[in-house]
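Next comes the sequence, and after it the predicted model I'd like to discuss.
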Amino acid sequence: MRSNHDAIVDRFLQRDPFARVITECAVSTAIVFISARFESEAIVDFTKIARQVIKQVGYTQLDFNAKTCSIMTSLKELPKSENRCWDEKKLSEAEIEEISVKDQVTVFGFACNQTKALMPLPIWLAHQLAKRLTAVRQEKILPYLAPDGKTQVAIEYKNCKPHRIYSITLIASQSKLVGANGANLKRLQEDLRDSVIDVVFADEELKPDANTRIFIDSDDPFAIGGPSVHSGLTGRKNAIDTYGEYSRHSGAALSGKDPTRIDRVGAYAARYAAKNVIAADLADECEVQLTYSVGLSRPVSIQVETFGTGKISDEEIAIILEKNFDFRLAGIVREFNLRFLPAIVKGGFYKKLAAYGHVGRLDIGVLPWEETDKVAILR
């Protein structure tokens, strides 16, 4: 249901590229609660968007589905501000400098050479399993699955390099209850092994071995998942949205915010910088930390950590990044065209980031912060 956050952001920006909006969503059995603050001329039907998202995700249970669930909203339209409609494409460099951030925040970006997406291998594999789990449900390969699941891959490292796959955990929600000791559970385990795990690892260099521990709904079958049995605020699993706890991430959620929120777009800019450092072969691992203060346009601190893998010093890399990357709020929005992507990309833009991560994506075209177009300059 975190898709609902960014579906709302998309709809606002499609109708008003200069809209400002922040939205939260909580779910429980038969209930969706949406809260939002916004400043815009656009008219957005929050309830309609929520029902569309629920239907698209695939929730059809009697106690939670798009037609019958209750949707409650708490909406606040903010007073009009004089500088809401600044167009970064038309501003001079001096004017870009005058656009300050409204929040104090420290954001992190990370990249490493463990995968083709320059992402840590554990979160990369976990996302591939999650995407395949969705695919086998939607394509009716395993039609008894329901739209909720969990994946985890544990990797053993040697000398800071992935060495072997220690364990794979796959928990899938089913449309009907599966007994823990019944034949149905055995069938589920065989189906997920054949149709999900084996397919995902077929093209991976590092594969499960004879000693890899594989857990598939092993202790307590997930049965019917989603809001039917769970409740809580959605869109708050920041590690899943970023680097899977392999590296640090900001405490602020990424989804549900328009592009003027530095806690969202700053994280994208930090990833952009870190990825280009790795692509330029300046290090094997790189973390970029940006700290912003209210009232200033630039970060007050740019820190780089390469964990002993840098070809040059971390301080030198930080100086190079500060010189060649625009970390100012309006500069980031301009560089990535963040206001206008929802209207350009078919089906919305931010909504596509709500599942399988905001970074390291190779399945939805090249995200602007995933470009490696600064490599020549960095080298």
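Received it, and whenever you're ready, just let me know what you need. Model, not experiment: these values are computed from the prediction.

only C-alpha atoms for contact and neighbour calcs from this point on.
Noted.

what comes up buried for the helix or strand hosting residue 162?
Using DSSP states H and E, residue 162 maps to strand 161-174. Buried residues in strand 161-174, defined by neighbour count with 16 or more other CA atoms under 10 Å: 164-174.

Residue 144 reaches residue 134, doesn't it?
No: counting by CA atoms under 8 Å, residue 144 stays clear of residue 134, with 11.9 Å between them.

who has more neighbours, the two?
When neighbours are counted by other CA atoms under 10 Å, residue 144 and residue 134 differ, and residue 134 comes out ahead with 20 against 13.

If you drop the residues flanking it in sequence, what lies closest to that one?
With CA to CA, 6 or more residues apart in numbering as the criterion, residue 134 has its nearest non-adjacent residue at 7.2 Å, and that residue is residue 147.

Identify the residues contacting the one you found.
Residues in contact with residue 147 (CA atoms under 8 Å, 6 or more residues apart in numbering) are 57-59, 134, 137, 173, 225-226.

Residue 332 is in contact with residue 267, isn't it?
No: between residue 332 and residue 267 there is no contact under CA under 8 Å: 10.4 Å.

If you compare the directions of the host helix or strand of the residue nearest to residue 134 and strand 161-174, what angle comes out?
Assigned by DSSP H and E, residue 147 belongs to strand 145-158. Interaxial angle, strand 145-158 versus strand 161-174 (axes from the mean of the first three to the mean of the last three CA atoms, to 10 degrees): 160 degrees.

Burial check on the closest residue in space to residue 2 that isn't next to it in sequence, number of neighbours?
Leaving out its chain neighbours, the residue that sits closest to residue 2 by CA to CA, 6+ apart is residue 235, at 4.7 Å. Counted by other CA under 10 Å, the residues lying close to residue 235 total 23.

how would you label residue 235: helix, strand or coil?
coil (DSSP: H, G, I helix; E, B strand; the rest coil).

Wait, it touches residue 23, no?
No: using CA under 8 Å, residue 235 makes no contact with residue 23, being 10.4 Å away.

any shared contact partners between those two?
The contact sets of residue 235 and residue 23 overlap at residue 5 (CA under 8 Å, 6+ apart).

buried ones in stretch 44-62?
Buried residues in stretch 44-62, counted by 16+ other CA under 10 Å: 46-47, 49-51, 53-54, 57-61.

Of all pairs in these, which one is the farthest apart?
Greatest spatial distance among those (CA to CA): 46 and 61, at 21.8 Å.

Centre of the chain to stretch 196-210, how far?
Distance of stretch 196-210 from the chain centroid (CA atoms, centre = their mean, to the nearest Å) equals 24 Å.

again, but for stretch 166-174
Centroid separation for stretch 166-174 versus its chain: 20 Å, with CA atoms, centre = their mean.

With stretch 223-231 instead?
22 Å.

how about the strands in the stretch 101-250 of the chain?
Per DSSP state E, counting those that start in this stretch, the stretch 101-250 of the chain carries strands over the ranges 105-112, 145-158, 161-174, 213-216, 232-233.

adding another structure so you can compare the two:
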Amino acid sequence: MKPKILFTSEAVSEGHPDKICDQIADAILDECLAHDQNSRTAVEVLVTNQKVIIAGEVTSSYTPDYKKIARNILNRIGYHDAKNGIDADTCDIEVLVKTQSQDIALGVNSSYDTASLGAGDQGIMFGYASIETENLMPLPIVMAHKLVRVATNYRHEHPSCHLCPDMKSQVTVDYSSDNSRIDTVVFSSQHDENISIEDLRELITKEIIMPVAESFGMNKDFKVFINPTGRFVIGGPAGDTGVTGRKIIVDT
């Protein structure tokens, strides 16, 4: 019997604690580069219940308003109530940013006068190009991203839909035959207390999972698990501490 060949990828929404941190760190870099194209940032962010810590090293002629940037990101995501994880306007923000070490900067500073660009750190990425999607990314990660993107857009467009910012998707595709098929979709979404798990699962299936599967022209007879543990009211930074860099593989 031919063994099954399964490949699984996950994605998280803008409201996932780790992704909140990534967005704040990215926004700080963007702000610095907008004022000084030679800016270098190595910023780490931690979020927990009603608390944001911004630390790291920044080398730039411009000093950004770190607290304002963090609050803008939280507001854009939709964190307006501490009960949903964190309140953008009232949370405590601590900034512990310093300039880059002169020793580490040596490799980068010297590269300004050469054709090569040095680096102050390294990283490992995973991914491959594939012709199965228009953007040449593997199907499971593309579908996982689209699921949380569609869900996030639905949440913003329907404020009373009971969905909250913290979400995660996981897609498993079966490559055992020439025609790939969706094997399993797992979707977890934070929600308020005013919706039953049955209604939540019906909403996510009808408005998010099935439309996304149909948009790829895929099979509909796959396994679906929505909030498999049941209740997910306590979410965001109130439910799980977030840190930059823990979701790098989600974006590759």
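Yes, it's here. All values reported here derive from a predicted model rather than from experimental measurement.

if we can go back for a sec, quick one: common contacting residues for residue 144 and residue 134 of structure 1?
What both residue 144 of structure 1 and residue 134 touch, as defined by CA under 8 Å, 6+ apart, is an empty set.

equivalent range in structure 2 for the strand holding residue 147 of structure 1?
Alignment of strand 145-158 of structure 1 against structure 2: residues 163-176, by TM-score structural alignment.

same deal with stretch 333-345 of structure 1?
Under TM-score structural alignment, there is no match for stretch 333-345 of structure 1 anywhere in structure 2.

again, but for stretch 66-76 of structure 1
Using TM-score structural alignment, stretch 66-76 of structure 1 pairs with 88-98 in structure 2.

Stretch 268-287 of structure 1 too?
Alignment note (TM-score structural alignment): stretch 268-287 of structure 1 is unmatched in structure 2.

Mind checking which of the contacts of residue 147 of structure 1 land in helices?
57, 134, 137 (DSSP state H).

Residue 151 of structure 2 - nearest residue in space that isn't next to it in sequence?
Spatial nearest neighbour of residue 151 of structure 2, excluding adjacent residues (CA to CA, 6+ apart): residue 208 at 6.0 Å.

Tell me which residue of structure 1 lines up with that neighbour.
Under the alignment (TM-score structural alignment), residue 208 of structure 2 maps onto residue 196 of structure 1.

Would you check that that match makes contact with residue 131?
No: if you go by CA under 8 Å, residue 196 of structure 1 and residue 131 don't touch, sitting 9.2 Å apart.

Compare these two and say which is more crowded by neighbours.
residue 196 (22 against 17).

and the gap between that one and residue 84 of structure 1?
47 Å (CA to CA, to the nearest Å).

what's the answer for residue 3 of structure 1, then?
25 Å.

So for these two, which residue has more residues nearby?
residue 3 (24 against 13).

Now do the match of stretch 66-76 of structure 1: distance to the chain's middle.
A distance of 20 Å separates the centroid of the chain from that of stretch 88-98 of structure 2, by CA atoms, centre = their mean.

Can you list the buried residues in it?
88-89, 91, 93, 97.

which residues are contacting that stretch?
43, 50-58, 66-67, 70-72, 74-75, 79-81.

one step back: of the contacts of residue 147 of structure 1, which is the nearest to residue 320 of structure 1?
residue 134 (41.3 Å).

aligned partner of the closest one in structure 2?
When structure 2 is aligned by TM-score structural alignment, residue 134 of structure 1 is paired with residue 152.

Could you look up the SS state of residue 54 of structure 2?
strand.

Same question for residue 22 of structure 2.
helix.

Next, the contact list for it, please.
Going by CA under 8 Å, 6+ apart, the list of residues near residue 22 of structure 2 reads 45, 243-245.

Look up how far residue 40 of structure 2 lies from it.
Taking CA to CA, one finds residue 22 of structure 2 at 16 Å from residue 40 of structure 2.

Likewise for residue 86 of structure 2?
Distance, residue 86 of structure 2 to residue 40 of structure 2, using CA to CA: 29 Å.

Settle it for me: which of these two has more neighbours?
residue 86 (26 against 19).

which residues touch the counterpart of residue 24 of structure 2 in structure 1?
Here residue 24 of structure 2 is matched to residue 4 in structure 1, going by TM-score structural alignment. Residue 4 of structure 1 makes contacts with 25, 49-50, 53, 351, as judged by CA under 8 Å, 6+ apart.

With respect to residue 112 of structure 1, which of those is nearest?
Nearest to residue 112 of structure 1 among the contacts of residue 4 of structure 1 is residue 351, at 25.9 Å by CA to CA.

now for the strand holding residue 162 of structure 1, which elements pack on it?
Under the contact criterion of 3 or more CA pairs under 8 Å, 6 or more residues apart in numbering; DSSP states H and E, strand 161-174 of structure 1 touches strand 145-158, strand 213-216.

Let's have those strands in JSON lines, adding distance to residue 113 of structure 1.
JSON lines is the format used below for those (distance: least, CA to CA, whole Å):
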{"stretch": "strand 145-158", "distance to residue 113 of structure 1": "14"}
{"stretch": "strand 213-216", "distance to residue 113 of structure 1": "25"}
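
out of these, nearest to residue 273 of structure 1?
Among these, the nearest to residue 273 of structure 1 by CA to CA is strand 145-158 (25.4 Å).

Can you state the mean residue-to-residue distance of that closest one versus structure 2?
Overlaying structure 2 shows strand 145-158 of structure 1 at a mean distance of 1.0 Å from the equivalent residues (mean CA distance after the TM-score superposition for structure 1).

Now do that strand: distance to the chain's middle.
Averaging C-alpha positions (CA atoms, centre = their mean) puts strand 145-158 of structure 1 16 Å from its chain's average.

so residue 46 of structure 2 touches residue 21, yeah?
Yes: with contacts counted by CA under 8 Å, residue 46 of structure 2 reaches residue 21, the gap being 6.2 Å.

Now the common contact residues for these two.
Shared contacts of residue 46 of structure 2 and residue 21 (CA under 8 Å, 6+ apart): 242-244.

Closest one of those residues to residue 28 of structure 2?
residue 244 (12.8 Å).

Any idea how many residues pack against residue 125 of structure 2?
Residue 125 of structure 2 is flanked by 8 other residues according to other CA under 10 Å.

Who are the contact partners of it?
Counting by CA under 8 Å, 6+ apart, residue 125 of structure 2 makes contact with 248-249, 252.
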